[in-house]
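Novice: this one's structure only:
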């Protein structure tokens, strides 16, 4: 029965990381709130957040059939972030992902036909570092107020 509780907590945290607008910033605290330790909250939130990249990469054409995704894509491609990615290249993904979120980065990068390996690697590093910082700071805050 304990394993089912853990799976439920991990799935909740994973889904919070995957969901647009929540992403890594709320997923890690969600992991803490459901009772995960700092590492598990970091792990499942980061994995959930990063899984957006393969989803967009493999299913971009199919996702663009949905009106809300097409609108999201068009809005993302009109913004200043597209120009910055075009100017600075894939390395900029490391710095842009925490600011704009994985959904925006994935859509812009796929639309601009970025190298798959660079996109997956740089977005993964960015999500992991951001998630780790959030997990450590949240854990320090919890310990401070306990």
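Specialist: It's in. Being a predicted model, the structure only gives us computed values, none of them experimental.
Novice: CA atoms for contacts and neighbours, from now on please.
Specialist: Noted.
Novice: OK, contacts around the most centrally placed residue in the chain?
Specialist: Among the residues of the chain, the one closest to the centroid is residue 49, at 3.0 Å (C-alpha atoms, centre = their mean). Each residue near residue 49 by C-alpha atoms under 8 Å, 6 or more residues apart in numbering is listed here: 14, 16, 17, 18, 19, 23, 24, 102, 127.
Novice: next one for the comparison:
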């Protein structure tokens, strides 16, 4: 595979990972079907699927500079809930992200007051773990079927 062909396939994998409804579930198998090696078939969709998280964190931080928006958002949660979210939210992020989607999880977590650091870390771990599991499942399935 030439460089231009690889870049095209990597860009397609990134875009599939980036857009809602495709995300990791479609992007990893489609990347393997495109002919990317397993590392690339995981790397590009994970990068694409993780990209919205820093963008959402940045957008939320910018919105919080507007006093009216800040008052409205901070009035929707309690200190007790924010403590709970920052203590146990990482488990929620790890488990829920692949089922609900990273766009919804990141926006909701920030709106409810989860700190940026844990959100970035645990969403990346979740995306990577599920992508590796999907790629491993495909590899095992192909090996089983081809004998």
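Specialist: Ah, there it is. Quantities reported herein were computed from a predicted structural model and do not represent experimental measurements.
Novice: make TSV out of the contacts of residue 49 of the first structure and add distance to residue 35 of the first structure.
Specialist: Shown next, in TSV, are the contacts of residue 49 of the first structure (distance: C-alpha to C-alpha, whole Å):
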residue	distance to residue 35 of the first structure
14	14
16	14
17	16
18	19
19	20
23	19
24	17
102	25
127	22
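Novice: mind checking which of those residues are in helices?
Specialist: If you go by DSSP state H, the contacts of residue 49 of the first structure have 14, 16, 17, 18, 23, 24, 102, 127 in helices.
Novice: was I right about the first one contacting residue 47?
Specialist: Think residue 14 of the first structure. Yes. Judged on C-alpha atoms under 8 Å, residue 14 of the first structure makes contact with residue 47 at a distance of 6.6 Å.
Novice: between those two, which one's more packed in?
Specialist: residue 14 (28 against 21; other C-alpha atoms under 10 Å).
Novice: the closest residue to that one other than its chain neighbours - how many residues pack around it?
Specialist: Nearest residue to residue 14 of the first structure, sequence neighbours excluded (C-alpha to C-alpha, 6 or more residues apart in numbering): residue 48, at 4.2 Å. Using other C-alpha under 10 Å, residue 48 of the first structure has 24 other residues around it.
Novice: what's residue 48 of the first structure aligned with over in the second structure?
Specialist: Residue 48 of the first structure maps onto residue 48 in the second structure, with residues paired by TM-score structural alignment.
Novice: now the helix or strand hosting that match on the first structure. Mean distance?
Specialist: According to DSSP states H and E, residue 48 of the second structure maps onto helix 38-50. Compared with the first structure after fitting, helix 38-50 of the second structure deviates on average by 0.9 Å (mean C-alpha distance after the TM-score superposition for the first structure).
Novice: so which other helices or strands are in contact with the helix or strand that that helix is followed by?
Specialist: Next along the chain after helix 38-50 of the second structure, taking DSSP H and E as the criterion, comes helix 52-63. Contact here means 3 or more C-alpha pairs under 8 Å, 6 or more residues apart in numbering; DSSP states H and E; on that basis helix 52-63 of the second structure packs against helix 102-111, helix 116-146.
Novice: mind running it again at 10 Å?
Specialist: helix 67-74, helix 102-111, helix 116-146 (3 or more C-alpha pairs under 10 Å, 6 or more residues apart in numbering; DSSP states H and E).
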